[in-house]
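Q: give me the fold of what follows.
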Amino acid sequence: MAAIRRVAGQLDVHPEALRAWVKRAEIDAGTAPGRTSDDAARIAELEREVRELRRANEILKTASAFFAVAELDRKTK
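A: Below is the predicted model:
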């Protein structure tokens, strides 16, 4: 921890910021356990895609129900 404080002082950054950067670099290099930056970015991308697809599905379900009701109304008239 002393090394991180010393280097952080030399770089003029907060020691916790430097510690987090070192930890992230170790995880990304595979020398420490955890989710890599690439994996985290891919997961975030997939979660956005899932939200968009769920929204599209809801729109399609609503439209389908609307047109089904409209078709039934048309047939009864």
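Q: CA only for contacts and neighbour counts going forward, please
A: Will do.
Q: looking at this structure, which helix is longest?
A: Longest helix in the chain, counting residues (DSSP state H): helix 37-76.
Q: for it, packing partners?
A: When contacts are defined as 3 or more Cα pairs under 8 Å, 6 or more residues apart in numbering; DSSP states H and E, helix 37-76 packs onto no helix or strand at all.
Q: mind running it again at 10 Å?
A: With contacts defined as 3 or more Cα pairs under 10 Å, 6 or more residues apart in numbering; DSSP states H and E, helix 37-76 has these neighbours: helix 15-29.
Q: now the angle between helix 37-76 and the helix it packs on, please.
A: On the basis of axes from the mean of the first three to the mean of the last three Cα atoms, to 10 degrees, helix 15-29 is oriented at 80 degrees to helix 37-76.
Q: want to put them side by side, so please do this one too:
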Amino acid sequence: MKHYPAEFKADAVALYRSRPGATINSVATDLGVDTGTLRNWIRVVDGRRSGTSA
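A: The predicted model follows:
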């Protein structure tokens, strides 16, 4: 299993959100990460924003 730094994860989520109409799959492919991995990072960030722990 590959470990990604927290900054990379945050940047990946920010990149996804900055691309209107982009799919998780397209951004993950551009970054060279698995689609499910990026999806999980987005869920973690969303959980933090809503005040729940993830």
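Q: how close does the residue nearest the centre of structure 1 get to Glu26 of structure 1?
A: The centroid of structure 1 falls nearest to Ala44 when counting by Cα atoms, centre = their mean (1.9 Å). To Glu26 of structure 1, Ala44 of structure 1 is 21 Å away according to Cα to Cα, to the nearest Å.
Q: give me the neighbour count for the alignment partner in structure 2 of Val13 of structure 1.
A: In structure 2, the residue matched to Val13 of structure 1 (TM-score structural alignment) is Val33. Neighbours of Val33 of structure 2 under the rule other Cα atoms under 10 Å: 15.
Q: in this structure Val33 of structure 2 contacts Asn25, no?
A: Yes - with contact defined as Cα atoms under 10 Å, Val33 of structure 2 counts as touching Asn25 (9.3 Å).
Q: how about the nearest residue to Arg43 of structure 2 once chain neighbours are set aside, what does it touch?
A: Counting by Cα to Cα, 6 or more residues apart in numbering, Arg43 of structure 2 lies nearest to Ala54, which is 8.0 Å off, once chain neighbours are set aside. The contact partners of Ala54 of structure 2, taken as Cα atoms under 10 Å, 6 or more residues apart in numbering, are Asn40, Arg43, Val44, Val45, Asp46, Gly47, Arg48.
Q: what about the third one, neighbour count?
A: Right, the one you point to is Val44 of structure 2. Val44 of structure 2: 15 surrounding residues under other Cα under 10 Å.
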